[in-house]
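A.B. asks: Show me the folded form of this:
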Amino acid sequence: MTYGAGRHPERHTERLRLRQWTDADLDPLAELDADPEVMRYIGDGSPGTRERTAAALARTRAAWDERGYGLFAAEEMATGELIGWVGLSIPGYLPEIMPAVEIGWRLRRRSWGRGYATEAAREVLAFAFDEVGLERVVSICHVDHHASARVMAKLGMTHDRTTRVPAHGQPVQVRSLTRAEHRASA
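C.D. replies: Model prediction:
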């Protein structure tokens, strides 16, 4: 579903500003993607390069213009620092679950364990179901990424399947949440 293509909303939680991307975000995002611990369970597990991050950022910005949803830059309101991203994307890397929209997150290491991913993802789910009008959202993580699995559970997502990503063979779990399930838990 296309929601307000060309619209670039901003959302707020108690501690975070979920906003659109700026050119100034490239360096902190590249630093995040270059951290081996952050990237351990992402893709094939290799850290990103500045060039790959720049290309991904360009695709992220284009997704908002094309679909009206995408990945929000997650900024700590108290400091104004970019701590990562939380948002919606199309998980084309896992064809067996398509069509689907995935909610995901990636935060800098010093922001882990503070509840930011759950806080921001709850806000993004409200956006996904109430404004975008999605009926179902999935989330995908490496089977050993227990922190992300805990966030998924806190969001009320239930196990859909365990499978492998065709491009690199990494084992992942897929969890899902419907609009009705989300509303029932609110």
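A.B. asks: From here on, just use CA atoms for contacts and neighbour counts.
C.D. replies: Noted.
A.B. asks: Could you point out the longest helix of the chain?
C.D. replies: helix 50-67 (DSSP state H).
A.B. asks: by contact count, what packs against the next helix or strand after it?
C.D. replies: Note on helix 50-67: by DSSP states H and E, the next helix or strand toward the C-terminus is strand 71-76. Contacts defined by 3 or more CA pairs under 8 Å, 6 or more residues apart in numbering; DSSP states H and E place strand 71-76 against strand 16-19, strand 82-89.
A.B. asks: which of those is buried the deepest?
C.D. replies: Greatest average neighbour count among those goes to strand 82-89 (a mean of 24), per mean count of other CA atoms under 10 Å.
A.B. asks: Could you list the residues in contact with that one?
C.D. replies: Residues from elsewhere that reach strand 82-89 (CA atoms under 8 Å, 6 or more residues apart in numbering): 18, 25, 28-29, 32, 69-76, 101-108, 111, 117, 120-121, 124, 128.
A.B. asks: this one as well, want them side by side:
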Amino acid sequence: MTEIHTPRLLLRRWTDDDLVPMAEINADPAVMRWVGDGSVRDLERTAEDIERWEEEWDEEGFGLFAVELLGSGELAGVTGLTVPEYLPEAGATPAIGWRLGRQYWGQGYASEAAQATLEFALQDRGLDRVVGIARLGDHASANIMRKLGMVADHETTHPEYGHPLTVHTIDLTEYEA
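C.D. replies: Okay, the predicted model is just below:
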């Protein structure tokens, strides 16, 4: 089982006990503001998400981790890698992403989890490039991508929802520099 320990977090695969806390995170409009079409997700939709994330682990050898606080065991949210099938121009390049419950914002957890995920992608999984996709105006996510060393590559439009996106990139040589 793939697990990553950081100073404050455990990034791990999903368990049945994660469904309700992740559904609570997904039910918060502030959390979901920048995700997809911005709508909240119920328990059933969250279960479908987790099932899809686990399938991607099995198919791709990477996926989205459950983010657990080491001190308390609380589920803080999700981070990891996924192939952004909704954005054909990204091709098969994995995208890094994260979503944390509002009570965990502003404490550096997203940056810590994302840094560990990027290291996992480029060093452990041997990927040579990772993208990050953020909606225009999502300054918090863009800031995390800058902290990771990612650079804004180009702007595009979400093909389904029509909102503007910025695609950030980093490759192995930039990461190692």
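A.B. asks: Tell me the residues of structure 2 aligned with the longest helix of structure 1.
C.D. replies: Counting by TM-score structural alignment, helix 50-67 of structure 1 lines up with residues 43-60 of structure 2.
A.B. asks: Okay, buried residues for the matching stretch please.
C.D. replies: For stretch 43-60 of structure 2, the neighbour count (16 or more other CA atoms under 10 Å) marks 43, 46, 47, 49, 50, 53, 54, 56, 57 as buried.
A.B. asks: Where do the helices of structure 2 begin and end?
C.D. replies: Going by DSSP H, structure 2 shows helices at 19-26, 29-32, 43-60, 109-119, 139-147, 172-176.
A.B. asks: Looking at these, spot the one closest to residue 133 of structure 2.
C.D. replies: Closest of those to residue 133 of structure 2 is helix 139-147, at 8.6 Å (criterion: CA to CA).
A.B. asks: Just the buried residues of the closest one, please?
C.D. replies: 141, 142, 144, 145.
A.B. asks: and the first one, what pairs with it in structure 1?
C.D. replies: If I follow you right, that is residue 141 of structure 2. Match for residue 141 of structure 2 (TM-score structural alignment): residue 148.
A.B. asks: List the residues that contact its match.
C.D. replies: residue 141.
A.B. asks: now it: how far from residue 54 of structure 1?
C.D. replies: 25 Å (CA to CA, to the nearest Å).
A.B. asks: thinking again about what came up before, by contact count, what packs against the longest helix of structure 1?
C.D. replies: Checking 3+ CA pairs under 8 Å, 6+ apart, helix 50-67 of structure 1 ends up next to helix 26-34.
A.B. asks: So which bit of structure 2 is the helix it packs on matched to?
C.D. replies: Helix 26-34 of structure 1 maps onto residues 19-27 of structure 2, going by TM-score structural alignment.
A.B. asks: Any buried residues in the matching stretch, and which?
C.D. replies: 19, 21, 22, 23, 24, 25, 26, 27.
A.B. asks: what's the answer for stretch 166-177 of structure 2, then?
C.D. replies: 166, 167, 168, 169, 170, 172, 175.
A.B. asks: hmm, who's touching that stretch?
C.D. replies: 122, 127-136, 145, 149-156.
A.B. asks: I'd like to know which of the residues you listed are buried.
C.D. replies: 122, 127-136, 145, 149-152, 156.
A.B. asks: Just the ones of those in strands?
C.D. replies: Mapping those onto strands (DSSP state E) picks out 129, 130, 131, 132, 133, 134, 135, 151, 152, 156.
A.B. asks: what lines up against the first one once you look at structure 1?
C.D. replies: So the one you mean is residue 129 of structure 2. Looking across to structure 1 (by TM-score structural alignment), residue 129 of structure 2 lines up with residue 136.
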